[in-house]
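# Let me see the structure of the following:
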Amino acid sequence: MLKEFKEFALRGSAIDMAVGIIIGAAFGTIIGTLVSDVLMPPIGLLLGNVDFSNLFLVLKEGKIAGPYATVAAAKGSGAVTLNYGLFVNTVINFLIVAFAVFFLVRGMNALKKKEEAPPAIPTTRECPHCLSTIPIKATRCGHCTSDLRAA
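I've put the predicted structure just below:
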């Protein structure tokens, strides 16, 4: 069993998958920061100084009665909240990640198509006498019956 595990763990695809997961997690952190620290502040400013991370509805008051300025204050008092602002941030985060992955896969597919395209091998040629299209291996033209071995 130990030998099988060693073969599995050292197989190239398992290592590639592990590297992909690690890079994906790091990429997710970068996108999270991009959304919360770079994109959302200007969007909130355009919408009238709205901080999306602090948009919430109080479903049940806590020990200390509201209004609460932030989600943290509401949670601190024991209130039950519906944090739709955090949901908006998460949806925007997902859309940016999906968009980036789409462009990455699209670019990889474009490279793959260029590599896979073999050079076009001609299968036909023109008869030098009547200019009809004939098979490349033909020794006599099917249209004008000219001998093509000398041509």
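# alpha carbons only for contacts and neighbour counts from here, please
Fine.
# centroid residue for this protein?
Residue closest to the average C-alpha location in the chain (CA atoms, centre = their mean): residue 101, at 1.6 Å.
# what are the ranges of the helices in the chain?
Ranges of helices in the chain, per DSSP state H, are 2-10, 12-33, 40-46, 71-76, 84-116.
# residues in contact with residue 52?
By CA atoms under 8 Å, 6 or more residues apart in numbering, the contact set of residue 52 is 40, 44, 85-86, 88-89.
# tell me the two of those that are most distant?
44 and 86 (13.0 Å; CA to CA).
# Who has more neighbours out of these two?
Between residue 44 and residue 86, counting by other CA atoms under 10 Å, residue 86 is the more crowded of the two (18 against 14).
# run this one through as well so I can compare:
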Amino acid sequence: MWEEFKKFALKGNVMDLAVGVIIGAAFGKIVTSLVNDIIMPIIGLLMGGVDLSSLQYPLGDASLNYGVFLQTIIDFFIVAFSIFLFIKAFNKLKRKEAKEEKPEPPAPSKEELLLTEIRDLLKQQKNG
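Next up is the predicted model:
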């Protein structure tokens, strides 16, 4: 079982996935900071100096923090849009590589050449 786990854990795809998760987590922190520290203060300023993160609706002893929820939604859309742009650029590069690496069709085998000759001879006999 240990050997099977090592084979699984050390596969290239698993390592790529792990690196992607780590980079994604770091990217998420950057986007969260961008939303909380730059975008939301600007939006709050445009709304007359309102701090959106402090917006809440009291419910007895509890409160609905809908300002924080709005920040999280904006955070999500920025992450989703960034990933969309990244995937779009990645796919464009892959298509470009695919066009450049278009392999030429393989040369016909001896059997195919022989069958082509036979076909051509039969056509000549039929027409002639």
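# returning to that earlier point: for residue 55 of structure 1, which of the helices of structure 1 is the nearest?
helix 84-116 (4.4 Å).
# That closest one packs against which elements?
When contacts are defined as 3 or more CA pairs under 8 Å, 6 or more residues apart in numbering; DSSP states H and E, helix 84-116 of structure 1 sits against helix 12-33.
# and the helix it packs on, what does it pack onto?
Helix 12-33 of structure 1 sits against helix 84-116, with contacts defined as 3+ CA pairs under 8 Å, 6+ apart.
# The helix it packs on aligns to what range in structure 2?
With TM-score structural alignment applied, helix 84-116 of structure 1 matches the range 66-98 in structure 2.
# out of the helices of structure 1, nearest to residue 125 of structure 1?
The closest of the helices of structure 1 to residue 125 of structure 1 is helix 84-116. By CA to CA, the value is 25.2 Å.
# mean shift of the closest one relative to structure 2?
Compared with structure 2 after fitting, helix 84-116 of structure 1 has a mean deviation of 0.4 Å; criterion: mean CA distance after the TM-score superposition for structure 1.
# Tell me the buried residues in that helix?
By 16 or more other CA atoms under 10 Å, the buried positions in helix 84-116 of structure 1 come out as 85-86, 89-90, 92-94, 96-97.
# In those residues, find the pair that's most separated.
Farthest-apart pair in the buried residues of helix 84-116 of structure 1 is 85 and 97; separation 18.6 Å (CA to CA).
# returning to that earlier point: could you dump the buried residues of helix 84-116 of structure 1 into a markdown table and include distance to residue 9 of structure 1?
A markdown table is the format used below for these (distance: CA to CA, whole Å):
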| residue | distance to residue 9 of structure 1 |
| --- | --- |
| 85 | 42 |
| 86 | 38 |
| 89 | 37 |
| 90 | 34 |
| 92 | 36 |
| 93 | 32 |
| 94 | 31 |
| 96 | 32 |
| 97 | 28 |
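# so which of those comes closest to residue 108 of structure 1?
Set against residue 108 of structure 1, the nearest of the buried residues of helix 84-116 of structure 1 by CA to CA is residue 97 (16.4 Å).
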